[in-house]
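Asker: just to be clear, the model below is a prediction. Sequence and coordinates:
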Amino acid sequence: MRILVDAYWWVDGPYSNRLVLREIVGGWRSAFPDDELVLAIPSKWSDSDAELPAGVERISTRMRRHPAINAIELPLYLKSGRDFDAMFLQNFGAPTSSAAVLVHDVLFQSNPEWFTKIERLYLSAIPILAKRTGLVMTTTQHEAKRVVAHNSLSSEVAVTGLGLSTTLLTVPARKPWFGLKSHAFLLTVGRLNVRKNLENTIAAAIESGAISEHFPLVVVGQRSGRFSESGVVRSGVATGAVMFVEFAPDDELRWLYENCALFCFLSLGEGYGLPPVEAAYFGAPVLASDIPVFRENLGEAAAYVDPNDVSAISNAITDLLAPARRERGHTTLPGAEGRITGDWDFTVETIRTAIAELADST
């Protein structure tokens, strides 16, 4: 097959979206070398910036906005005589039966209060375009139910699963520069916004008495969307009990996962939620929100708590840090059926099979 791939995030974009795109393209090239993949990358990025994998072509898109590129510009290539069998798009679909779109989540529909007005306006193109796209996919069963609940689609939503970063799995761990001691810190990872529930995480960690200048809560992530530093957050930072790290490269992130005393992820909602899965894979004890998507992805590999109950979170932190609960070892993920392995085989095969069926039907 010859596939036009939406690669808007190939060079720059949200870390998780860029990771998923690159892993899918790399896995596709490895598993299906006879397929031709053509990446549609914004023209502002040079070929040297793009660093294309061997055997992958590139076209340059001219429009500025991601929704417009997918809805207007990319469909023109289907009619340009370049013999594409189908398009594979990210989040924003296209008004053609030959397109498949991977929608990462529609949390902005179920919980608009977590997003700014500008974010909601931008993301509103997702459901509008999804209804006119040949195939809609997402990464978990729970998110597929959310997509269906909030949108009238002409076909079922395919579930792709996700893998772990192959770089994260293979890079040697390296201790960060900021002076942490092994098993003497708590960790949370993810973009900083209201949905990540960081205020409750910090408040609970402080209430538990577990964190201090010598045993901090390390927060790895960049500010994104609606997020404000409350008095609780500022006091934690002022005392040294809370440490913000905007970015950690894969080698340092692996060390953090492998050496934290406890990984906390008290998000209010996720489409998938990779960080707790990564942490569990590397053997960290995980405390996660008791929400369906984490039950689906983590099974018995985490302890669960109501993310809105600060006292319950505090008690859970105390319990999980107790000496009897701190035996560490490699964590398996019950019910994952081998999907969360880092090789992306299940994800790529699911996407490729669905797109092949789509191409045959059009």
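Answerer: Cool, the structure landed.
Asker: alpha carbons only for contacts and neighbour counts from here, please
Answerer: Fine.
Asker: wasn't Glu270 part of a helix?
Answerer: No - going by DSSP: H, G, I helix; E, B strand; the rest coil, the assignment for Glu270 is coil, not a helix.
Asker: just give the closest residue to it, not the sequence neighbours.
Answerer: In space, Glu270 comes closest to Val293 once its chain neighbours are excluded; the distance is 7.0 Å by C-alpha to C-alpha, 6 or more residues apart in numbering.
Asker: give me the buried stretch members for whichever strand or helix holds that neighbour, please.
Answerer: Using DSSP states H and E, Val293 falls within helix 292-298. For helix 292-298, a neighbour-count test (16 or more other C-alpha atoms under 10 Å) marks 293-298 as buried.
Asker: which residues does the residue nearest to Glu270 contact?
Answerer: 140, 142-143, 270-273 (C-alpha atoms under 8 Å, 6 or more residues apart in numbering).
Asker: how much space between Glu229 and Val237?
Answerer: 10 Å (C-alpha to C-alpha, to the nearest Å).
Asker: just Thr353 next, same as before
Answerer: Distance from Thr353 to Val237, by C-alpha to C-alpha: 49 Å.
Asker: who has more neighbours, the two?
Answerer: Val237 (17 against 11; other C-alpha atoms under 10 Å).
Asker: surely Phe215 is in contact with Ala184?
Answerer: Yes - using C-alpha atoms under 8 Å as the test, Phe215 is close enough to Ala184 to be in contact (5.1 Å).
Asker: tally of neighbours for Ser97?
Answerer: 16.
Asker: doesn't Leu333 fall inside a helix?
Answerer: No - counting by three-state DSSP, Leu333 is not part of a helix but coil.
Asker: and it, what does it touch?
Answerer: Residues in contact with Leu333 (C-alpha under 8 Å, 6+ apart) are 280-281, 297-301, 340.
Asker: second one coming, line it up with the first:
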Amino acid sequence: MIVINSRFLTQPVTGVQRFAIELAKELRRANSEIVFLTPKNIIHNDVANELGAKVLGRTTGHLWEQVELYAYVRMKKALLISLCNTGPLFFKNQIVAIHDISYKICPEWFSKRFVFFYNLLIPQLLKVSKAIVTVSNTSKKELIEKLNVPEEKITVVYNALAPVFQKKELEKKFSGKIPIDCHYILSVSSHHPRKNFNRLVNAFKGIEKDDLKLYIIGNVNKDFKLDKKYTSKNIIYLENIADEELVYYYKFAKLFVFPSLYEGFGIPIIEALSQNTKICVSDIPVFREICGENVTYFDPLDENDIKNKILKSLDNYELFSYNLSRFSWEDGAIKVLKLIKENQS
């Protein structure tokens, strides 16, 4: 019996949940006998229906994962696939996806409670699991060097594009809010200290272009406090933008900027590339891995360099061609299915 830990159906979508949702869909198409188990507090009902997910137990969150899911898969002697950094701590017949180890690289970005919990959780999962999946060679290297995971235990499965970003011709259905006639820079990510929006905003304020706007799209979380000094009439923050509209924000942007200090992957980059949008990003290892020489890089700690590289990118009319074929959910599912075959009892 193969079980997918589908707790992601109860969580708001970030890159981690995107990975789980799209990969789960591919796994469902490839093997109809896979069972998807979820807590009762589902928020992605359409996805749950598509997967044929089954509600298990009465609890939710970590308690559900550590008690009710654990008891079920142990009783059934199932192979468990956990795709979102967490899983039952003491269940050995498990394949787990660890997207990054940001809690260890820069613990100051998180609460002490969060860091303490993940310092217990992640090493234990890495130890007991039969195989580890991660989303980039950069993350793989960190798992080997920082947490002593054997290289042969790790498989890299890249993130890829949601279906709406793969359409050759987009449906011309979008709300009047999308600034199709506006000159704007776009950044897309959930709000978190490592996303480095504060420096981006300060750099943008140094650009003397009254007709240029900065759109920052992403849901705010408790670790990010928006100070009034990071707002102005030309800086627009948006939340809860559906993919069907988000694709147009990418398409009409003059430039996409991603100033993160640390990432395991960086899905917004390939989303922007899919719409042939010019890109300006932090010079960090994982972005070099994803983008190669097809983008403009800046020092994410230097606001002046961010500003200058944005200006340089805006004045550069050369568009790079980029092959996104290596980022495929289907290929990712093939890798996971191979791991399943190798680790089934």
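Answerer: That came in fine, so what should we check first? Just so we're clear, the structure is a prediction, and the values are computed from it rather than from any experiment.
Asker: rewinding a little: which of the contacts of Leu333 of the first structure are buried? Put it as a PyMOL command.
Answerer: In PyMOL syntax, the buried subset of those is picked out as below (16+ other C-alpha under 10 Å):
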select buried, resi 280+281+297+298+299+301+340
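Asker: for Asp6 of the first structure, state which of the contacts of Leu333 of the first structure is nearest.
Answerer: Ile340 (24.1 Å; C-alpha to C-alpha).
Asker: now the closest one: closest residue in space that isn't a chain neighbour?
Answerer: Nearest to Ile340 of the first structure is Gly163, by C-alpha to C-alpha, 6+ apart, at 4.9 Å.
Asker: tell me the secondary structure for that neighbour?
Answerer: coil.
Asker: farthest residue from the center of the first structure?
Answerer: If you look at how far each residue of the first structure sits from its centre, by C-alpha atoms, centre = their mean, the farthest one is Gly81, at 35.0 Å.
Asker: any idea how far Val219 of the first structure is from it?
Answerer: 50 Å.
Asker: just confirm Ile351 of the first structure is within a strand.
Answerer: No - read with three-state DSSP, Ile351 of the first structure is helix and lies in no strand.
Asker: what about whatever residue of the second structure lines up with it, neighbour count?
Answerer: In the second structure, the residue matched to Ile351 of the first structure (TM-score structural alignment) is Val336. A count of neighbours around Val336 of the second structure, defined by other C-alpha under 10 Å, yields 21.
Asker: gap between Val336 of the second structure and Leu125 of the second structure?
Answerer: On the measure of C-alpha to C-alpha, Val336 of the second structure and Leu125 of the second structure end up 17 Å apart.
Asker: skip the chain neighbours and tell me the closest residue to Val67 of the second structure.
Answerer: Pro88 (7.7 Å).
Asker: SS state for that neighbour?
Answerer: Pro88 of the second structure is classified as coil under three-state DSSP.
Asker: can you pull out the helices in the stretch 101-250 of the second structure?
Answerer: 102-105, 112-128, 137-147, 197-205, 243-252 (DSSP state H, counting those that start in this stretch).
Asker: of all those helices, which lies closest to Gly52 of the second structure?
Answerer: helix 243-252 (22.7 Å).
Asker: the closest one aligns to what range in the first structure?
Answerer: By TM-score structural alignment, helix 243-252 of the second structure lines up with residues 250-259 in the first structure.
Asker: and stretch 285-303 of the second structure, by the same measure?
Answerer: Counting by TM-score structural alignment, stretch 285-303 of the second structure corresponds to 292-310 in the first structure.
Asker: now the end-to-end length of the matching stretch.
Answerer: End residues of stretch 292-310 of the first structure are separated by 20 Å (C-alpha to C-alpha).
Asker: now stretch 278-289 of the second structure
Answerer: 17 Å.
Asker: cool, stretch 155-164 of the first structure as well?
Answerer: For stretch 155-164 of the first structure, the end-to-end distance is 28 Å (C-alpha to C-alpha).
Asker: rewinding a little: output the helices of the stretch 101-250 of the second structure as JSON lines; include the columns mean neighbour count and distance to Ile42 of the second structure.
Answerer: Output for those, formatted as JSON lines (neighbours: other C-alpha atoms under 10 Å; distance: least, C-alpha to C-alpha, whole Å):
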{"stretch": "helix 102-105", "mean neighbour count": "16", "distance to Ile42 of the second structure": "27"}
{"stretch": "helix 112-128", "mean neighbour count": "16", "distance to Ile42 of the second structure": "23"}
{"stretch": "helix 137-147", "mean neighbour count": "18", "distance to Ile42 of the second structure": "29"}
{"stretch": "helix 197-205", "mean neighbour count": "20", "distance to Ile42 of the second structure": "31"}
{"stretch": "helix 243-252", "mean neighbour count": "19", "distance to Ile42 of the second structure": "20"}
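Asker: between the ones you listed, which gets nearest to Pro179 of the second structure?
Answerer: Nearest to Pro179 of the second structure, of those and by C-alpha to C-alpha, is helix 243-252 at 7.5 Å.
Asker: ok, residues contacting the closest one?
Answerer: Contacts for helix 243-252 of the second structure (C-alpha under 8 Å, 6+ apart): 164-165, 174-175, 178-180, 186, 256, 271-272, 275-277.
Asker: where's Leu147 of the second structure relative to Leu125 of the second structure, distance?
Answerer: Distance, Leu147 of the second structure to Leu125 of the second structure, using C-alpha to C-alpha: 11 Å.
Asker: likewise for Lys112 of the second structure?
Answerer: Using C-alpha to C-alpha, Lys112 of the second structure is found at 20 Å from Leu125 of the second structure.
Asker: how about Leu51 of the second structure?
Answerer: For Leu51 of the second structure relative to Leu125 of the second structure (C-alpha to C-alpha), the value is 25 Å.
Asker: do the same with Ser282 of the second structure
Answerer: Noted for Ser282 of the second structure: a distance of 30 Å to Leu125 of the second structure, by C-alpha to C-alpha.
Asker: before we move on, what about Ile2 of the second structure?
Answerer: Noted for Ile2 of the second structure: a distance of 18 Å to Leu125 of the second structure, by C-alpha to C-alpha.
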